[in-house]
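this one's sequence-less:
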């Protein structure tokens, strides 16, 4: 190779290296960078600040979901092997740091529109709630999720009852809002009706543990509402006329419900005293028509009751049934057995046993399940504790479901049903080995053709 060729080759290598070393992403407009960052989580977007001086503040153009979730951290802190006073000090310190980080991020973000705002922290912050609502309104969020449910530790339980995050009737324009979730936020029917009237794209409303929600009217032309959940809200009067409503969930005291028009309803869920009334009064005109049209039904039988219910109507329309069953170890499960008899056409059955107490039982309970379930293909069980009555119920179901294909056993108890995904994953991982041991007692009774899986 001649000296000239060597020089040309070296020149091309230098040019190529310079081309490879150029940072094309940093030269992009802020709008495009913001769009890229919005496809990440808030934490991932924040980590890009260490890439270079150019990227130090690029995260402020983030336009995705501002997600501040302290659930997993609270779960870990609650299980620390330290004194009670130390735990309380930890909680206060964590709460203050959380609020400071959230305020800093909200003030730093520059994007005029956001996909959503999610704040999940025990007790919340009543003084900051108006600011968060204003932020959500100004940024045209599509998802607003405020969860202030208290999970941490006992000393603050009394305080948590007195610290209430109240959402007043002050109007905030949220034309882009599609999902509204409020937990431990006191909101009344007028405020929810205001959201329905001023948020034309609103499809999901979930309210949990609101002490002020007593009366609610869900009416209006052109409502796009598809999912309505009212959990642990003791409503006295509920009136619904929503043609697009697909799922409805209520847990609380018994009240007067009027399902005026819900032609699209496919899934219904009831809990609390209302479910206790419903299981013995399925023929009641208030919801008999609802039960006749849904394909998925979930009943939280939160009150332990002994005895069989006679004369229940049969609902062949229900394809998936979920029963949450309170249970004293070794005691009678005749009530859930009688409820099962009303749904002979189910294809999937979920049984969630609530925490059992260990007591001495004089007589061994027998299931005597008389109904056949020829369409049942899948059975999912959670909260299983190797209890003789639980085993008896499950064996009886095995015998009455000749076409059963699969049994899923979930280590996660119903106590964690509404917790965040990361907390659920941690609990499942922690309890999986003990659940495998518990399931060993079931294996001899599982038909050979049925697959047994521990999640």
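Arrived safely, thanks for sending. Note that the structure is a prediction, hence the values are computed from the model and not measured.

make it CA atoms for all contacts and neighbour counts henceforth
Fine.

Quick check: closest non-adjacent residue to residue 133.
residue 172 (7.3 Å; Cα to Cα, 6 or more residues apart in numbering).

And for that neighbour, the neighbour number?
The number of residues packed near residue 172 is 17, by other Cα atoms under 10 Å.

Please apply the same query to residue 102.
16.

these two touch, right, it and residue 69?
No: the criterion here is Cα atoms under 8 Å, and residue 102 misses it with residue 69 at 10.3 Å.

circling back: how about the contacts made by the residue nearest to residue 133?
133, 134, 137 (Cα atoms under 8 Å, 6 or more residues apart in numbering).

Neighbour-wise, which one of these leads?
residue 137 (21 neighbours).

So that residue sits against residue 174, correct?
Yes: judged on Cα under 8 Å, residue 137 makes contact with residue 174 at a distance of 5.2 Å.

for comparison:
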């Protein structure tokens, strides 16, 4: 019976299948591509066109202009545009108002040529409006934009009045980037643009900033408070002479974050030198979910920097610690916040999750250090292999070294841990950045 049903669907013409899809919400309609190759082919149909680089805007405008929300399969959602000598643009639109512009199939030597890019939207002075209102782009994904195409991309972006989410990935040769959106842009994601040295942000409403790559010079010109900040600078700074003062404006934008990814070396080299003289007044009051990227030094991992940072995070609920042996490492920097008078312990911590550790002894050693910061009920502790560590003893009498406003880390109470098997109930949610 199943085979006959499959055959019936396979025999239906595109128009009827498109009509069926038109009765579904966009997200549900897109899921029909998982039913069979027959449905998948409908969504993957692509226009193939040829022209010059100047024709890109008109052709991208065309697939947006012909979008029909009531009949989403009436026209192809994908464009394969050949321009110049062997360069290709793959453009696609998807549900939830997403537009993808992918130039990665172009010539690699052109993509690596150094260039700068300025993405600017001025709602009061739109010089050119190529797009109709049939498809309002709210999320834009730019991949492998080169010096050859950055002017065209800038022209397209300058007219996306409803853009809220911008992703820029794998732009080889991109050295400077200026993003000027005074309107609706709330999410910015930049990944693997490894030559980027300068990032100028003129965005007053940005709430989410996710960056993976070498640390560039970041200039947030307008004040904004990030709720979600991923700062994965494990490759190190792009300048040899990068100093803590260069990071100060970025530090202010992440101070009120609720979700944060941070590398150990960022804290040791860029944050600690700034706050060491004012540590009593600088607290990450709102931070609830932290992903800490640590590194090995001289064949071992020290928890000193993490312990010091956690003293600045009184509201923390979930802590994930991952180890990257290749992560950039600072030498001769050992921050210590034992003098912090406002620290009263972690009262809300529910989960400690270790990732990337190759030694159970290292995990247990760090767990012993971290639980000394906990005030009240101990958190769940998950190891890199998915098991759990259960603390066997921590009586109130063993915490006698805790003073009214300060907990000594040098005088730790004795603790033993029991490793539980995998699959124990009650596991907390993953860190929001773990899948990024």
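Perfect, thanks for sending it. As the structure is a computational prediction, the values presented were derived from the model and not from experiment.

which SS state does residue 202 of structure 1 fall under?
coil (DSSP: H, G, I helix; E, B strand; the rest coil).

Once you drop chain neighbours, what's closest to it?
Nearest to residue 202 of structure 1 is residue 178, by Cα to Cα, 6+ apart, at 4.0 Å.

who's in contact with the equivalent of that neighbour over in structure 2?
Aligned by TM-score structural alignment, residue 178 of structure 1 pairs with residue 138 of structure 2. With contacts defined as Cα under 8 Å, 6+ apart, residue 138 of structure 2 is in contact with 96, 97, 98, 160, 162, 163, 164, 165.

repeat that for 7 Å
97, 98, 162, 163, 164, 165 (Cα atoms under 7 Å, 6 or more residues apart in numbering).

Buried ones only from these, please, as a ChimeraX command.
A single ChimeraX command is used to select the members of the contacts of residue 138 of structure 2 judged buried by 16 or more other Cα atoms under 10 Å:
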select :98,162,163,164,165
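
Surely residue 434 of structure 1 is within a strand?
No: Residue 434 of structure 1 is assigned helix when assessed by three-state DSSP, not a strand.

Can you give the contact residues for the helix or strand in which residue 79 of structure 2 is found?
Using DSSP states H and E, the element containing residue 79 of structure 2 is strand 78-83. For strand 78-83 of structure 2, contacts defined as Cα under 7 Å, 6+ apart pick out 44-53, 88-93.

Buried ones among these?
46, 47, 53, 88, 89, 90, 91, 92, 93.

wait, which of the residues you listed is closest to residue 259 of structure 2?
residue 93 (29.5 Å; Cα to Cα).

Secondary structure element for that closest one, which one?
strand 87-94.

Return the angle between stretch directions for that strand and strand 78-83.
Strand 87-94 of structure 2 and strand 78-83 are oriented at 160 degrees to each other (axes from the mean of the first three to the mean of the last three Cα atoms, to 10 degrees).

Show me which residues of the longest helix along structure 2 are buried.
Ranked by residue count under DSSP state H, the longest helix found in structure 2 is helix 360-371. Across helix 360-371 of structure 2, burial judged by 16+ other Cα under 10 Å covers 363, 364, 366, 367, 368, 369, 370, 371.

now residue 298 of structure 1, what's its secondary structure?
Per three-state DSSP, residue 298 of structure 1 ends up strand.

Please enumerate the helices of structure 1.
3-21, 30-37, 42-47, 71-78, 84-108, 129-138, 157-162, 189-198, 272-280, 288-293, 334-340, 388-400, 421-439.

could you dump the ones you listed to CSV with distance to residue 238 of structure 1?
Below are these laid out as CSV (distance: least, Cα to Cα, whole Å):
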stretch, distance to residue 238 of structure 1
helix 3-21, 64
helix 30-37, 42
helix 42-47, 38
helix 71-78, 32
helix 84-108, 36
helix 129-138, 26
helix 157-162, 25
helix 189-198, 10
helix 272-280, 13
helix 288-293, 14
helix 334-340, 25
helix 388-400, 36
helix 421-439, 31
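
ok, which stretches of the stretch 251-400 of structure 1 are strands?
256-261, 267-271, 296-300, 320-325, 348-353, 378-382 (DSSP state E, counting those that start in this stretch).

What residues in structure 2 pair up with the first one?
Residues 217-222 of structure 2 are where strand 256-261 of structure 1 aligns, with TM-score structural alignment as the criterion.
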